[in-house]
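Enquirer: Dropping the sequence and predicted coords here.
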Amino acid sequence: MPSTAHHRVPADDAALAASGRRAVQIEADALIALARRIDGPFSAACRAILAGSGRVVAMGMGKSGHIARKIAATLASTGTPAFFVHPGEAGHGDFGMITDADLVLAISYSGESDEILMLLPLLRRQGNALIAMTGKPASTLARAADVHLDVSVPAEACPLHLAPTSSTTATLAMGDALAVALLEARGFTSEDFARSHPAGSLGRQLLLHISDLMHTGQEIPAVPAEATLAQALVEMSRKRLGMTAVVDADQTLLGIFTDGDLRRALDTVGLDIHSTSIASVMTRNPVTIGAQALATEAARLLETRNIGSGLIVVDAERRVIGALNVHDLLRARVV
């Protein structure tokens, strides 16, 4: 059983908060110091990555390994193909994942991680470019690298100066700095980001088009201008979109009739739904949308134009080619 003799409860909440603030301040100071060192070697690292034809292979042991994984994930999602390889596993077969076109980003605060140093001759023989992130510019790894990025910190936030705290924060920030600089250098756009995150909210906003959601063919509610209000209501009931398009013989949109139009029509004294033509009660010149518009544009139109039913989708000649309502946008999690 581990001893609990040295476990001590802090005196009060103020002491706990003071410890937390002290840790954050130490790490903030480390980041300020780091910013002053983003200069020539940093630019050289960016140029080496941009010039490469392969991927960035991030590696590190322990806490540095966790940071390397995150840096690889950030690079990959912002336009720089990257992945993580565990240095220990690389010595037992996973080195085969690294091609001669890849650039290796090796992370070790001491610069003396045995598992990484063991791979250096193999990387040199294969011709891989090597970028090292260490806190020791005179270390073996730093001296072996083509580019060394200094992530040293004045002090760890850990009061025992044992647990990697400020050093891992600085290393993570350096990785983020690389990702952002490369992103801007590549002209990476929000649309590019969305393609890397198709299941995320941004992916849905930037990749989902009206054509992906709209009802087509027999699912489109539509009646001719000669139809009666009763016939239009039957069509609306069958198609269950809360509206129907009113079209001519060429399927050109003449108007729209919605649940809201129905409520207004029923206020008319003496209205006979079997003799009233739909053309006399429809909304003319309704708001429409094109099939290639983004789904978010449909959501914006519904909100800004206070449309409660849905939208008719038309082509360049205003022929009806589809329809969608707010429920379609909700199912797609666009709104």
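Expert: Yep, that arrived.

Enquirer: all contacts plus neighbour counts: C-alpha atoms, from now on.
Expert: Fine.

Enquirer: list the contacts for the nearest residue to residue 209 once chain neighbours are set aside?
Expert: Spatial nearest neighbour of residue 209, excluding adjacent residues (Cα to Cα, 6 or more residues apart in numbering): residue 294 at 4.2 Å. Residue 294 makes contacts with 205-210, as judged by Cα atoms under 8 Å, 6 or more residues apart in numbering.

Enquirer: switch the cut-off to 6 Å
Expert: Listed by Cα atoms under 6 Å, 6 or more residues apart in numbering, the contact set of residue 294 reads 208-210.

Enquirer: who wins for neighbours among those residues?
Expert: Counting neighbours by other Cα atoms under 10 Å, the top entry in the contacts of residue 294 is residue 210, with 22 neighbours.

Enquirer: surely that one meets residue 297?
Expert: No. Residue 210 is not in contact with residue 297 according to Cα atoms under 6 Å; the separation is 8.7 Å.

Enquirer: Need the contact partners of the host helix or strand of residue 303.
Expert: Secondary structure from DSSP states H and E places residue 303 in helix 295-304. Residues outside helix 295-304 that contact it (Cα under 6 Å, 6+ apart): 205, 208-210.

Enquirer: Mark which of these are part of helices, please.
Expert: 205, 210 (DSSP state H).

Enquirer: Relative to residue 131, which of the contacts of helix 295-304 is nearest.
Expert: residue 205 (36.2 Å; Cα to Cα).

Enquirer: just to revisit the earlier point, residue 148: which of the contacts of residue 294 is nearest?
Expert: Closest approach to residue 148 among the contacts of residue 294 (Cα to Cα): residue 208, at 42.3 Å.

Enquirer: The structure to be compared is supplied as follows:
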Amino acid sequence: MATPSQLRQWAREVIDVEIEALQGLQQYIDDAFVAACELMQQCKGKVIVMGMGKSGHVGNKIAATLASTGTPSFFVHPGEASHGDLGMLTEGDVVLAISNSGEASEIMTLMPVIRRLGIPVIAMTGKPDSSMAKLAQVHLNIKVTKEACPLGLAPTSSTTATLVMGDALAVALLQAKGFTADDFALSHPGGALGRKLLLRVDELTHTGTQLPAVSESVTISEALLEVSAKGLGMTCVLDDDGHLSGIFTDGDLRRVLDARIDIHATAIGEVMTRNPITLADNLLAAEALKLMEEKKINGLVRVSPQGQPLGALNMMDMLKAGVL
């Protein structure tokens, strides 16, 4: 039975081999890579990804990454394509065919039909002189010096290189198209990504009677009752016209106590934080979180264009909503 030290050593050797493989991949970001990007960017239909075995599993992920980053794409199994699924291909599509050997028979069987349909093919192989590479309009080289498998049989370094080349294509296209976080959110409406990218501050803020607010003239002790009652660790401070003139937070309270200020006789307007950072209605929750982290603050107030407080939120609200 292997010892713990042997297991760790073998694992480190795998990582070292795969890092070396990825460093070698840099040389293949060449004119062919540019040509593949241009072909996919000009595609009027969809990028159809194909691959058998491990290449197919990686191809599935590449297709999903392309689709979620602004390049419409889906995976077609070459074996199923020979039995009717090739009908999914239409004029204007581009095929991204993946095979480390470049000789996958299931894909080679499809090549004459794909060419007859006038659909351009990008081949991603580890052998530039392979049949697939020669038949494709563009060949992307993913050759690795060796597999991380000590037997040299299990696809390891080669599949990692394939995956990274696919990511390189997807991200290069994302940036070329000017794909934004809002665009990304439209294809990720569910789960944590959806919450982070679609949720806006107006959906999180405490409003109405839940909004902590006091006038400038009340004493600090009276303001603390409002802070405690609303449970946000802060309160808005309003002028006579109902506009936000400042806020008072737990941090302000610590400074007041350190200064030994009489909380029963001093007006909140004298110790509040003036000109606080505020939120606009259309701000994303993720943007508000970034602002809070950058400014090292735990609470924010949402205001109207006229400066009236509309709602407030704190870091706990971000946590509950899954944004944090």
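Expert: Here it is on my side, so go on. Everything quoted here is computed from the prediction, not taken from an experiment.

Enquirer: Report the buried residues of the helix holding residue 303 of structure 1.
Expert: 295-299, 301-302 (16 or more other Cα atoms under 10 Å).

Enquirer: Show me the strands in the stretch 101-250 of structure 1, by range?
Expert: In the stretch 101-250 of structure 1, the strands defined using DSSP state E, counting those that start in this stretch lie at 103-107, 129-134, 147-150, 222-224, 243-247.

Enquirer: can you put the ones you listed in a markdown table and add mean neighbour count and distance to residue 277 of structure 1?
Expert: As requested, the strands of the stretch 101-250 of structure 1 are exported to a markdown table (neighbours: other Cα atoms under 10 Å; distance: least, Cα to Cα, whole Å):
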| stretch | mean neighbour count | distance to residue 277 of structure 1 |
| --- | --- | --- |
| strand 103-107 | 26 | 72 |
| strand 129-134 | 26 | 75 |
| strand 147-150 | 24 | 76 |
| strand 222-224 | 24 | 10 |
| strand 243-247 | 27 | 11 |
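
Enquirer: Redo those strands as CSV? Include distance to residue 84 of structure 1.
Expert: Shown next, in CSV, are those (distance: least, Cα to Cα, whole Å):
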stretch, distance to residue 84 of structure 1
strand 103-107, 9
strand 129-134, 14
strand 147-150, 18
strand 222-224, 55
strand 243-247, 53
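
Enquirer: Residue 290 of structure 1: which of these is closest?
Expert: Once the strands of the stretch 101-250 of structure 1 are compared by Cα to Cα, strand 243-247 is nearest, at 14.9 Å.

Enquirer: What lines up with residue 43 of structure 2 in structure 1?
Expert: Residue pairing (TM-score structural alignment): residue 43 of structure 2 is matched to residue 52 of structure 1.

Enquirer: List the residues that contact that match.
Expert: Going by Cα under 6 Å, 6+ apart, the list of residues near residue 52 of structure 1 is empty.

Enquirer: Distance of it relative to residue 252 of structure 1?
Expert: Look at residue 52 of structure 1 and residue 252 of structure 1: by Cα to Cα, to the nearest Å, they are 54 Å apart.

Enquirer: Repeat that for residue 128 of structure 1.
Expert: Distance of residue 128 of structure 1 to residue 252 of structure 1, given as Cα to Cα: 62 Å.

Enquirer: for residue 227 of structure 1, same thing?
Expert: 15 Å.

Enquirer: Tally up the residues packed near the closest residue to residue 161 of structure 1 other than its chain neighbours, please.
Expert: Residue nearest to residue 161 of structure 1 in three dimensions, not counting chain neighbours: residue 155, with 7.3 Å by Cα to Cα, 6+ apart. Residue 155 of structure 1 has 16 neighbours, counted by other Cα under 10 Å.

Enquirer: tally of neighbours for residue 238 of structure 1?
Expert: Look at residue 238 of structure 1: counted by other Cα under 10 Å, it has 12 neighbours.

Enquirer: follow-up on the earlier one: quick one: the residue nearest to residue 209 of structure 1 from residue 329 of structure 1, how far?
Expert: From residue 294 of structure 1 over to residue 329 of structure 1 (counting by Cα to Cα), the distance is 11 Å.

Enquirer: ok, back up a step: how far is the helix or strand following the helix holding residue 303 of structure 1 from where the chain is centred?
Expert: Sequence order places strand 310-314 as the next helix or strand after helix 295-304 of structure 1, per DSSP H and E. Mean-position distance between strand 310-314 of structure 1 and its chain equals 29 Å (Cα atoms, centre = their mean, to the nearest Å).

Enquirer: contact partners of strand 310-314 of structure 1?
Expert: By Cα under 6 Å, 6+ apart, the list of residues contacting strand 310-314 of structure 1 from outside reads 288-290, 320-326.

Enquirer: Would you mind writing the ChimeraX command to select the buried ones in those?
Expert: The ChimeraX command for the buried members of the contacts of strand 310-314 of structure 1 (criterion: 16+ other Cα under 10 Å) is given here:
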select :288,289,290,320,321,322,323,324,325,326
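
Enquirer: Quick one: the helices in structure 2, in order.
Expert: 4-25, 31-41, 53-68, 78-81, 105-116, 131-135, 157-176, 181-186, 191-198, 220-230, 250-258, 285-295, 315-321.
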